[in-house]
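**Student:** What would the 3D arrangement of this be:
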Amino acid sequence: MNSIEVKNLKRIYRATIGVIRRTVKEVIAVDDISFEIKEGELFGLLGPNGAGKTTTVKVLATLLIPNAGEVKVNGLDVVKDANEVRKHIGFIFGGERGLYWRLSGVDNLRYFASLYHVDPEVSKKRIPYLLELVGLKGRGNERVQGYSRGMKQRLHVARTLLHDPDILFLDEPTIGLDPVGAREFREVIRDLQSEKKTILLTTHYMFEADSLCDRVAVIDKGLIVAMDTPSALKRHVSDLSVVEVETFGVAPKVVDQIRELSFVDAVSVRDQGQRQLILVQTPLGAEAVPAVMSALNGMRVGRVTVREPTLEDAYVRLVGGKE
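**Tutor:** The predicted model follows:
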């Protein structure tokens, strides 16, 4: 049984440009996409900034009306049955907004429980359970202003679960969290999945999608360019190896020179503070190293390694390639 069904979804924004001669420009945020999410599945939506991830989630959560297509949540139309859909869903944005910092965690949950029309006797029992579920047991009576960012995000989860929704939309929930907080939050997501919740997760972090998601859809420029399990997506790059070169500063023209090499499938650069990591996808493996190093002639280079591809490399190939 499918919890979510999206058929030919299209969403267009209209932006006004100019000061004197004002013109209206149409921006297609989501362009005729279709997918289904099974009951109890953790489904990942991956894509660069502006790809259409958040727009898709907002349509599913009844926050935006689609321009075309049909979207159903638990068999209910998100436009015609919006009020009924909201009883079945919970929505979590990345960030710290949406909480009252001068109140304690418990008082925040009591307030939101009243907004969700949760019976006071039910919320009295459910709030301690949720605080324990998200790892805030013993911290509920503290003011939220004293919480770390990770604790605030976990309280967001508890707030979202007050009315016990069947379906959760997590829109980049670990963005801005430190590594420890992000790891702890991913454990919370695993706990939610063990409760048979249907979860749609948008994320920029490939390793996060790889470790959490049952299936993943890659969206780019409003279009779904691939959809499968993480392991199946990795097979898209099974014919490649990845040459990693650590540099201390790299010019865009140098990256373009590497990209133009005939045996290079894709190139990306990962910033690591004062260092950069150039990732070159190629079927040649170690044989490609001399030519890559030649293109970096005169640059200060650190370690050079050749490894097997990951889900992130599959993502780069799908949305980057040699463009």
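**Student:** drop to CA atoms for contacts and neighbour counts, all remaining ones
**Tutor:** Will do.
**Student:** what are the ranges of the strands in the protein?
**Tutor:** Here the chain has its strands, by DSSP state E, at 2-17, 23-38, 42-46, 68-73, 76-77, 89-93, 167-171, 198-203, 215-220, 223-228, 241-247, 266-272, 275-282, 301-307.
**Student:** got the contact list for the third one?
**Tutor:** It refers to strand 42-46. Strand 42-46 is touched from outside by 37, 53, 193, 198-204, 206, 209, 212-219, with contacts defined as C-alpha atoms under 8 Å, 6 or more residues apart in numbering.
**Student:** One more: the last one?
**Tutor:** Contacts of strand 301-307 with the rest of the structure, by C-alpha under 8 Å, 6+ apart, involve 241-248, 285-286.
**Student:** With the second one instead?
**Tutor:** Counting contacts by C-alpha under 8 Å, 6+ apart, the residues outside strand 23-38 that touch it are 1-17, 43, 50-52, 55-56, 68-69, 198, 221-224.
**Student:** Then the first one?
**Tutor:** Defining contact as C-alpha under 8 Å, 6+ apart, one finds that strand 2-17 is touched by 22-39, 55, 65-75, 167, 198.
**Student:** Closest to the centroid, which residue in this protein?
**Tutor:** By C-alpha atoms, centre = their mean, the mean C-alpha position of the chain lies nearest to residue 203, the distance being 1.5 Å.
**Student:** Now the second one, please; I'll put the structures next to each other:
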Amino acid sequence: MIEATGLTKSYGDVRVLTGVDLRVAKGGVFALLGPNGAGKTTTVRILSTLTRPDGGRVRIAGLDAVRGRRMIRRHVISLTGQYATVDELLTGEENLRMIGRLRRLSRSAARRRAAELLERFDLTEAARRRVATYSGGMRRRLDLAAGLIGAPSVLFLDEPTTGLDPRSRQALWQVIADLVTTGVTVLLTTQYLEEADRLADRIALLDGGRIVAEGTADDLKRRVAAHRLDLVLADTDAYTAAEAVLGARAVHRDPGRLTLGVPTDGDAARVRALLDEVDPTRTAVRTFSMRTATLDDVFLALTGRTAQTASPASTLTEPTGV
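**Tutor:** Predicted coordinates for the structure are as follows:
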């Protein structure tokens, strides 16, 4: 459904994309993961025909994204941005009916489609309330419903759960999962590792304007290690000494909790050898535990930082709102 080859994009002297290649199969959820400034939003804007790339080519459902832009917009895609764009002065029902009319539906068809979507997104009871009275989660659901008025086959979601509380975020995850069962292909961008892990059939990790890894969540985790050994050190001195011994092998560091994480395949002999290396006197390690590797481990291993602690300087690689 989506094919991009060699995408490049610059804004002035700032290179945002440096050669992005993507292939998204029909159906399911494809997640584009990366820190602020990685180029996620620019990639989505290009794929959704809002921005022309400086170089490279995009095809959506077999149509060229430049020559077939009008056809793609009208019949194939929909885009929901980072923030809800519904009209707060109108009711939820009025918002959807207005979008339906803008999509050239008849009055009766727009009314029927609005009713269908309000029911699907659990907004029927609030349909005749002004959107100004809606919670953040309700607004996001309404915004997503508006994007489905035209029954698109490809839906772009740019950081759809930004600013939502955990309960609202999980509710929206369920909505997205339900959409996929109807045959819609979803490409979403996110900074939330749990979101990508929970929703995506395939994940591409974007960093510095290029794809640095792609695969299923399990595939990406196996690139780092099947498991992670977390060591809780006895005190600050023990933590500092262990950190020096492990060096770059430590993919997780939490000085506040005196915890270091090290990739491992789970083999008992290698775990014992690692413990002996870090704590030969058997006094430095207070406790240890094994855990399954996470996407955060992948992120750190491939980009040199966690998603939650992306360098502020990285925002310079992508202008605000791009």
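**Student:** quick one: what's aligned to the residue nearest to the centre of structure 1 in structure 2?
**Tutor:** Mapped onto structure 2 by TM-score structural alignment, residue 203 of structure 1 lines up with residue 190.
**Student:** By neighbour count, which of the contacts of strand 301-307 of structure 1 wins?
**Tutor:** Counting neighbours by other C-alpha atoms under 10 Å, residue 242 leads these with 27 neighbours.
**Student:** I would like the range of structure 1 that aligns with stretch 22-32 of structure 2, please.
**Tutor:** Against structure 1, stretch 22-32 of structure 2 falls on residues 35-45 (TM-score structural alignment).
**Student:** Need the distance between the two termini of the matching stretch.
**Tutor:** Criterion C-alpha to C-alpha, to the nearest Å; first-to-last residue distance in stretch 35-45 of structure 1 is 11 Å.
**Student:** Would you mark the buried spots in it?
**Tutor:** Within stretch 35-45 of structure 1, the residues that qualify as buried are 37, 39-45, counting by 16 or more other C-alpha atoms under 10 Å.
**Student:** so which of these would you say is closest to residue 182 of structure 1?
**Tutor:** Of all those, residue 182 of structure 1 sits closest to residue 44, with 16.5 Å by C-alpha to C-alpha.
**Student:** any idea how far that closest one lies from residue 231 of structure 1?
**Tutor:** Look at residue 44 of structure 1 and residue 231 of structure 1: by C-alpha to C-alpha, they are 13 Å apart.
**Student:** what's the answer for residue 33 of structure 1, then?
**Tutor:** The gap separating residue 33 of structure 1 from residue 231 of structure 1 is 23 Å, by C-alpha to C-alpha.
**Student:** quick one, which of those two is more surrounded?
**Tutor:** Comparing residue 33 of structure 1 with residue 231 by other C-alpha under 10 Å, the one with more neighbours is residue 33, at 18 against 14.
**Student:** ranges for the helices of the stretch 101-250 of structure 2?
**Tutor:** For the stretch 101-250 of structure 2, the helices defined by DSSP state H, counting those that start in this stretch cover 107-120, 136-147, 166-180, 193-199, 217-224, 236-246.
**Student:** Out of those, which is closest to residue 292 of structure 2?
**Tutor:** Among the helices of the stretch 101-250 of structure 2, the nearest to residue 292 of structure 2 by C-alpha to C-alpha is helix 217-224 (8.6 Å).
**Student:** Quick one: the residues in structure 1 that that closest one pairs up with.
**Tutor:** Using TM-score structural alignment, helix 217-224 of structure 2 lines up with residues 230-237 of structure 1.
**Student:** Report how many residues lie close to the aligned residue in structure 1 for residue 137 of structure 2.
**Tutor:** By TM-score structural alignment, residue 137 of structure 2 lines up with residue 150 in structure 1. Here the count is done by other C-alpha under 10 Å, and residue 150 of structure 1 has 23 residues near it.
**Student:** Return the residues in contact with the counterpart of residue 66 of structure 2 in structure 1.
**Tutor:** Matched by TM-score structural alignment, residue 66 of structure 2 corresponds to residue 79 in structure 1. The contact partners of residue 79 of structure 1, taken as C-alpha under 8 Å, 6+ apart, are 62, 65.
**Student:** how about a cut-off of 10 Å?
**Tutor:** Residue 79 of structure 1 sits next to 59-60, 62-66, 70-72, 85 when contact means C-alpha atoms under 10 Å, 6 or more residues apart in numbering.
**Student:** same deal with residue 255 of structure 2?
**Tutor:** So residue 255 of structure 2 contacts 232-233, 235-236, 239-240, 243 (C-alpha under 10 Å, 6+ apart).
**Student:** which one of these sits closest to residue 94 of structure 2?
**Tutor:** The nearest member of the contacts of residue 255 of structure 2 to residue 94 of structure 2, counting by C-alpha to C-alpha, is residue 232 at 56.0 Å.
**Student:** Just the buried residues from the contacts of strand 2-17 of structure 1, in ChimeraX please.
**Tutor:** Buried residues within the contacts of strand 2-17 of structure 1, by 16+ other C-alpha under 10 Å, are selected in ChimeraX with:
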select :28,29,30,31,32,33,34,37,39,55,65,66,70,71,72,73,74,167,198
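**Student:** give me every residue that touches the equivalent of residue 156 of structure 2 over in structure 1.
**Tutor:** Matched by TM-score structural alignment, residue 156 of structure 2 corresponds to residue 169 in structure 1. For residue 169 of structure 1, the contact set (C-alpha under 10 Å, 6+ apart) comprises 43, 57-58, 60-61, 89-93, 160, 198-202.
**Student:** can you name the residues of structure 2 that stretch 184-193 of structure 1 overlays?
**Tutor:** Going by TM-score structural alignment: stretch 184-193 of structure 1 matches residues 171-180.
**Student:** Many thanks, have a good one.
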